[in-house]
Every structure is written in C-alpha cells, then in structure tokens.
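[1] Next one to model:
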Amino acid sequence: MSQHQGTRAKDLFAALRNEIPEFAQAERDLGSRLVVAKNVIRLRIQRGYTQQRLAEELGVTQPRIAEIEGARANMKVDTLDRLARVFGVETSSLFKVEKKSTRRTAAYVSQPIKPAQVRERHEDWGVAPRSYAAATAGVEGT
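    This is a model prediction of the structure:
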C-alpha cells in the first residue's frame, strides 16, 4: 500500500473510508452531529466560554456540553435553538460546514499524518479498524 506515501490529509481519509468500512460508517453515523459539534466548539472558544459557562448559559450540565462537543449527543430542536441564541447566531448556522482559509488548510495538509493520529481519531469515534499497518503503510511519518 505504498500509494499512500506523501498523501495529503483529505486523500488519506478518502483512502481510509474505502479501505476500512468501519471508519466510513462512523463518519456516516455521526453525520450532522459532527458538524454541530465542531461549530459549538468553535463558537464557544471564539466567545471565550468554558464548557461550564456555556452549560450555565444553556441551562444544562457541563457533561452535557461535553457530549455535544464530542458528537455523542442527540439534541432536540429546542436545545439547538437555545445554543444558537446563546451564541447569537441562526440555528441553521450550527449545521453549516465552516470553510477554512486556503493558507491554513495548505499548511495543515502539507504535514504528514502519523498513524497515532489516525488511531486517536478512531478511538474518539469508537471505531476499531482491522489493520492500522495496512491503512497507513507508506504514509510519511510512520
């Protein structure tokens, strides 16, 4: 599998989706929860909120915020509406994929991805791929 050598991040993840069905399934299972989670984290940090402060503003517990940010929460529309109000945004914006600047993205993808990073993501998503060696063979930094 030396075709992964020098692979950019998006290309590596595309290959992982093809080669490891569990990886692709985990992304599909998370769906919009993953997008909402990333947006909640981004908005919370931009506003200088801790998870505890956001929880207080939202009227929930800090562990609930951790579930939301970890893409493990199934939220009611009411919760999404309250999140949007706290952040001062439209509810629909919580479902939008944020576009990154080209310069930042180019710098990010030019760095090699290490198997340990792939393993961490799999663990975060609860996915246990059959073979890290097969999925990352020939990737720079391995």
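
[2] going forward, measure contacts between C-alpha atoms and count neighbours the same way
    OK.

[3] So for the helix or strand that contains residue 25, what gets flagged as buried?
    For residue 25, the host element (DSSP states H and E) is helix 21-46. Residues of helix 21-46 classed as buried: 22-24, 30, 32-41, 43-44 (neighbour count, 16 or more other Cα atoms under 10 Å).

[4] Could you also give me the structure for this next sequence, so I can compare it with the first?
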Amino acid sequence: MNVRKIIGWNLRKLRVEQGLSQERLALAAEVDRSYVGRVERGSENVTLDTLDALARVLGVPAAALLTEPPKGARQPSPLSSGRKSKAP
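    Below is the predicted model:
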C-alpha cells in the first residue's frame, strides 16, 4: 500500500470512529471538504502542515496517520448519511 493510501485509510478510520463528517473535520482543520475526500481516497499529496492539522483535530499524533493498517484489514465504513437524529 502506498503512503497516500495509508494516510487516507487511517484518516477515514479515525474520522469515522469519532463520528466526524468530512465537512466538520475540514472546517476544524481549516481545509476544504473536497480536499479531505481526496486525501481519504489517496489521490492527494498531503503536506506535513496539513497532516499535522488533521491529526490535531483528531487528537492523535501525526505519526498515527502514517501507520500501515494490518494485513487483511477492511476499509473503514463510511458514516451514515443525513443528519443525526435529535435526542428526545
């Protein structure tokens, strides 16, 4: 797996685990939402500054985004679409 795919895989996994949409992550990291999507697909060459900004929002060290996933690991599932239901 190339490094762009590794970063994208980890970014999506961490984002989904925390229940963040691409839009919320992008807003907090001060990057464009479509940029986050391209990073997650592995089609964007991320700068170290952007990698650091994304990692800070996710509350992890930037190195966590560079860790190769275990062999046979499944692509993280996307968040369910639409708005979250309001609490009663």
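
[5] What are the boundaries of the helices in the first structure?
    9-19, 21-46, 51-58, 62-69, 77-87, 102-109, 115-125, 132-136 (DSSP state H).

[6] Put together CSV for these, with distance to residue 96 of the first structure on each row.
    Rendered in CSV, the data for these read as follows (distance: least, Cα to Cα, whole Å):
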stretch, distance to residue 96 of the first structure
helix 9-19, 19
helix 21-46, 7
helix 51-58, 20
helix 62-69, 15
helix 77-87, 13
helix 102-109, 18
helix 115-125, 21
helix 132-136, 30
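
[7] I'd like to know which of those helices is closest to residue 95 of the first structure.
    helix 21-46 (5.5 Å; Cα to Cα).

[8] Give me the neighbour count for residue 102 of the first structure.
    Residues contacting residue 102 of the first structure under the criterion other Cα atoms under 10 Å number 9.

[9] That one and residue 61 of the first structure, how far apart?
    Shown here: residue 102 of the first structure relative to residue 61 of the first structure, a distance of 37 Å by Cα to Cα, to the nearest Å.

[10] and what of residue 91 of the first structure?
    21 Å.

[11] More neighbours: these two, which one.
    Set side by side, residue 91 of the first structure and residue 61 give different neighbour counts by other Cα under 10 Å, the larger being at residue 91 (18 against 14).

[12] hang on, isn't residue 23 of the second structure packed against residue 33?
    Yes - A contact is recorded between residue 23 of the second structure and residue 33 when judged using Cα atoms under 8 Å, the distance being 5.1 Å.

[13] so residue 27 of the second structure makes contact with residue 36?
    No - with contact defined as Cα under 8 Å, residue 27 of the second structure does not count as touching residue 36 (10.1 Å).

[14] who's more crowded, these two?
    residue 36 (23 against 13).
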